[in-house]
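Enquirer: Model the following, please.
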Amino acid sequence: MTKLHLAEMDEIAARHPEIFHRSFWSRFRVPLIVLGAVLYGVYCWWFFAVGAVLANANWSLAGTYLADWVSYEVRPEIRMDGHGTMQIVYPRFSPLGDNPNPDWLVAERETVTRTIETPAAARPAAPKSTTSFMAPGAALGGSAAAATGAPATETRSEEVVIRAEIAMGRSTHIEVLPGEVTVQHGGESLRATMSDGKVVPETEPLPRWAVQKRPGEKIILSFGMAGWAEIDATEVSIRKRFLGWANFIFDTRSPFFGRPAADVFALIAWGERIDPQRSNLSLAWNNILYNSEWQHLDVWTKLLQTIVMAFVGTVLATLVAFPLAFVAARNITRNRFFNQLTKRFFDFQRSVDMLIWALFFTRAFGPGPLAGISAIFFTDTGTLGKLYSEALENIDDKQREGVKSVGAPSVAVQRFGVLPQVLPVFASQALYFWESNTRSATIIGAVGAGGIGLKLWEAMRTNSDWENVAYMVVLILIVVFIFDGISNALRSRLIGRSHH
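Expert: I've put the predicted structure just below:
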């Protein structure tokens, strides 16, 4: 290896000073970029108050919402009736059906006889009085109570609850007596009494899983994935959580509800007809499609609408953007006015977001798939037109000049000199937009443009049907995964690569 002398190094430095004397930017470029990124991150943290947002976030509520996606609740209410007894009431559409009797809620019952005052409106009207000539002014034929105005009474026997015990989990139990509740959870206990319209905890301080905002108000009990409960002055509300989606196949009105899978298969295969007018298989399929809690047929129909919206909107946008791109390309159409006019038209269409177009067309056409198709069509026409025109402007002119040299007309020049270069790119971009629009159609559906997006938004607005939200999200993900695979396979074939 030859060593350079000092004089030779000075000579090289004199001829190429930029090598030995780099500028300030060249020497400190990387540290300055890193410092700028750090300062920008700090600024964003301060400007958007990220720390305060994270500190004030209700993470337990977020966890509850997440649990609601993959579970359901059974919601019995134990009500105090004011006579030292209780009643257990379930919601009208309980996941357990019309006659719930879960094994995790044990109730002690007894029959009591009560004397109840009958309201005057409920008593039979007394017959018209007749006047006796023997005693003027005396009324005959009416009861003594009617004559004196005394209230009538009625004796009734009814079954009431005197004690209830709820097993929320292995270490969580709630015992409810008239006017008294005792809770055991995680090795800790809480006792509270209800009287004079107030809830008074007798355990101080309250365990970490119990919250009472003000003295005398209800106490909220949180048991994690097992569920939660509320102790109010007149009732105890239980929310016991179970993993899974309740009644996903058959709802509570179906004759197949609550039957084991083996019994259902036996009924469908060789059992006697439940409905004389149709087979058990037809009845079961009808019950699945028209499940009142999950609405499978309606959800699948809306999902198909979303797919059709994405497909039709993308196809129309491709058909319109394709010829307009040739007008916008400067090397194809040698007219600056038409080039700029078409490009500004593309800018106008794509500068307005698809969601805004959806709101506009929903107002114009009313809610439905037509508004969604129009929104996708307008937005994608502008975006695809820009991409197609740029692809045309970057083609290799040698192929086009070769076709021109043989005297081919202009149409033939575009057909054989231009299209073979850009057609795979055009088709690949159209396929990508078709896949992307399947997701976008869900979002614009939420503003009234039809499809599964609107149904998804309706389920989210209830703030209680999160399992239905999860169901629709899973369906959307499956469709997107399938279309992504199809799109990737077709694009790989179009650009000449084998699909792995």
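Enquirer: C-alpha from now on. contacts and neighbour counts both.
Expert: OK.
Enquirer: Counting neighbours, what do you get for the residue nearest to Gln414 when sequence neighbours are not counted?
Expert: Of all residues not flanking Gln414 in the chain, Arg400 sits nearest, at 7.5 Å (Cα to Cα, 6 or more residues apart in numbering). Counted with other Cα atoms under 10 Å, residues neighbouring Arg400 total 19.
Enquirer: Test my guess that Arg400 contacts Arg415.
Expert: No - checked against Cα atoms under 8 Å, the pair Arg400 and Arg415 is beyond contact range at 9.5 Å.
Enquirer: list residues touching both of those two?
Expert: Shared contacts of Arg400 and Arg415, defined by Cα atoms under 8 Å, 6 or more residues apart in numbering, are absent.
Enquirer: Please generate a structure for the following sequence too, so the two can be compared:
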Amino acid sequence: MTKLHPAEMDAIASRHPAVFQRSVWSRFRMPLLIAATLLYSLYCWWFFAIGDVLYRANWSIAGTYLADWVSYEVRPEIEMDPDGAMHISYPRFDPLGPNPDPDWVTLERATMTRTIETPSAQTAKKDDGFSFMAPGAATSGSPETGTTEEAAAGSETVTQDVVTRAEIALNATDRVVVTPGEATVYRGAEELRARIADGAVIALQDTLPGWAVQRHPGEKITVSFGLSGWLEIDTDEVAVRRRFLGWENFLFDAHSPFFGRSAGEVLGLIAWGGRLDPDRSNLSLAWSNILYNAEWQHLDVWTKLLQTIVMAFVGTLFAMVVAFPLSFIAARNITRNRVVNQICKRFFDFQRSVDMLIWALFFTRAFGPGPLAGMSAIFFTDTGTLGKLYSEALENIDDKQREGVKSVGAPPVAVQRFGVLPQVAPLFASQALYFWESNTRSATIIGAVGAGGIGLKLWEAMRTNSDWENVAYMVLLILMVVFVFDGISNALRSRLMGQKPH
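Expert: Presented below is the predicted three-dimensional model:
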């Protein structure tokens, strides 16, 4: 390699100054871009008040929701009567079944003679006849006592077995002890005592620990136990929410004869056990109990998921079928008519400019809630998008192949069939497959506005604000379907493009 003399370098530089002298933009382009990015980020931080939003965010609630996705709660409630008697109750649809008796709840009972108020026999009577008396007029009875057929409630002395002390363990170290008029919470080495009297909750210490909250003096106290659950000490009850990892009664609900049995017992009953239902085998009974599980509704969820899959497939298929011929009309090198080209392209713009969710709302009002509205929304949106993509692909084809077919005297249809279609068919199919995969996710979103499918089921579960484990179940099903369809779509696209599947 010959080294240039400095004089020769100067001569070249004088003839081509742009090569050796970088412009200001070339020298400061990268620092300016970095500075502009930082300034824009700071502007967004200020405009959207991101710092304030992060500061005010209730991260504990977000953590509770995430915990509810993978756990369930058992909710014993201890009610207190003014005379010192206590009662423990569970919700109607408790995961422990109709007669819960968990080993982490310890009760002490005693026999108590109590005076309870009861309606009089006359009050219990129903007025099922016609009366000519004026409303509010006095009826027959003793004027001294004022006894009427709407007599006041009386009282009755009874002897009952009542709870006098309840101890509920939240985990190995945390528990709450409830006695008449008082609740004591033990959280590790710390302790919180609260008295319940005269319609108020009074904390018996000056400063509450960080895991307990009382917004105003006398109001309820909320105690958090982290992933183990939480409880509320109110003016007339102590409500406990103990959390357990897992999904409760996922296979069999509390009304199933298989409820509460171990996996070995269930398999034994199915394989060789005596019939639990004389009209069907144990296998058929178990399968029916799983499908019609009242808490998880497996059959309904799977049916709605299938609706979503069909909705996405049919909507994409119809869009592809309609967009295919229209794209030939919109392509300028295929249809040599500018007016027709523009009309077709503006039609595509109209369809794809309206979001799929808006189309779903429109068709839900037109056809009513159901998969038809969802299919129509997918069909309309994807017809415009696929039509635009197809027409642009046609405008970028190699005209040599088409001219070669035309040169042998082939008719126009044959020219398109043999000169154009082989160039774009793999691309058309690849784009249609991608949209089918994408619409499987989109169908879930539009289902939430009434377009049918699992999206509506998912939205119903989220609205209850207590069935987050059901939400997690449906989200996992959707993820599995998306993963499967993504693999199928990638394999088919690779085959169409003549590549090996990844």
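Enquirer: picking up where we left off before, just give me the match in the second structure for the residue nearest to Gln414 of the first structure.
Expert: Using TM-score structural alignment as the criterion, Arg400 of the first structure maps onto Arg402 of the second structure.
Enquirer: if I look at that match, how far off is Ala330 of the second structure?
Expert: To Ala330 of the second structure, Arg402 of the second structure is 18 Å away according to Cα to Cα, to the nearest Å.
Enquirer: Identify the residues contacting the match of Arg400 of the first structure.
Expert: Here Arg402 of the second structure is in contact with Val415, Gln416, Phe418, Gly419, Val420 (criterion: Cα under 8 Å, 6+ apart).
Enquirer: quick one: secondary structure of Gln414 of the first structure?
Expert: helix (DSSP: H, G, I helix; E, B strand; the rest coil).
Enquirer: So what's the residue count around the aligned partner of it in the second structure?
Expert: Mapped onto the second structure by TM-score structural alignment, Gln414 of the first structure lines up with Gln416. Gln416 of the second structure: 17 surrounding residues under other Cα under 10 Å.
Enquirer: for Gly186 of the first structure, same thing?
Expert: 12.
Enquirer: wait, it sits on Arg170?
Expert: No - under the criterion of Cα under 8 Å, Gly186 of the first structure is not in contact with Arg170, lying 9.2 Å apart.
Enquirer: need the helices for the stretch 101-250 of the second structure, in chain order.
Expert: For the stretch 101-250 of the second structure, the helices defined by DSSP state H, counting those that start in this stretch occupy 121-124.
Enquirer: once aligned to the first structure, how far is the longest strand seen in the second structure on average?
Expert: Across the second structure, the longest stretch assigned as strand under DSSP state E is strand 154-169. Averaged over the aligned pairs, strand 154-169 of the second structure sits 2.0 Å from the first structure after superposition, using mean Cα distance after the TM-score superposition for the first structure.
Enquirer: so Leu35 of the first structure is in which element?
Expert: helix 24-47 (DSSP states H and E).
Enquirer: compared with the second structure, how much does that helix deviate?
Expert: Counting by mean Cα distance after the TM-score superposition for the first structure, helix 24-47 of the first structure comes out at 1.0 Å.
Enquirer: Quick one: residues contacting the residue nearest to Val89 of the first structure when sequence neighbours are not counted.
Expert: Leaving aside its sequence neighbours, Val89 of the first structure sits nearest to Glu77 (Cα to Cα, 6+ apart; 5.2 Å). Contact analysis of Glu77 of the first structure by Cα under 8 Å, 6+ apart lists Ile88, Val89, Tyr90, Glu235, Val236, Ser237, Ile238.
Enquirer: and of these, the nearest to Ser282 of the first structure?
Expert: Tyr90 (31.6 Å; Cα to Cα).
Enquirer: burial of the nearest residue to the closest one once chain neighbours are set aside, as a residue count?
Expert: In this structure, Tyr90 of the first structure finds its nearest non-sequential neighbour in Pro76, 4.7 Å apart by Cα to Cα, 6+ apart. By the criterion of other Cα under 10 Å, Pro76 of the first structure has 18 neighbours.
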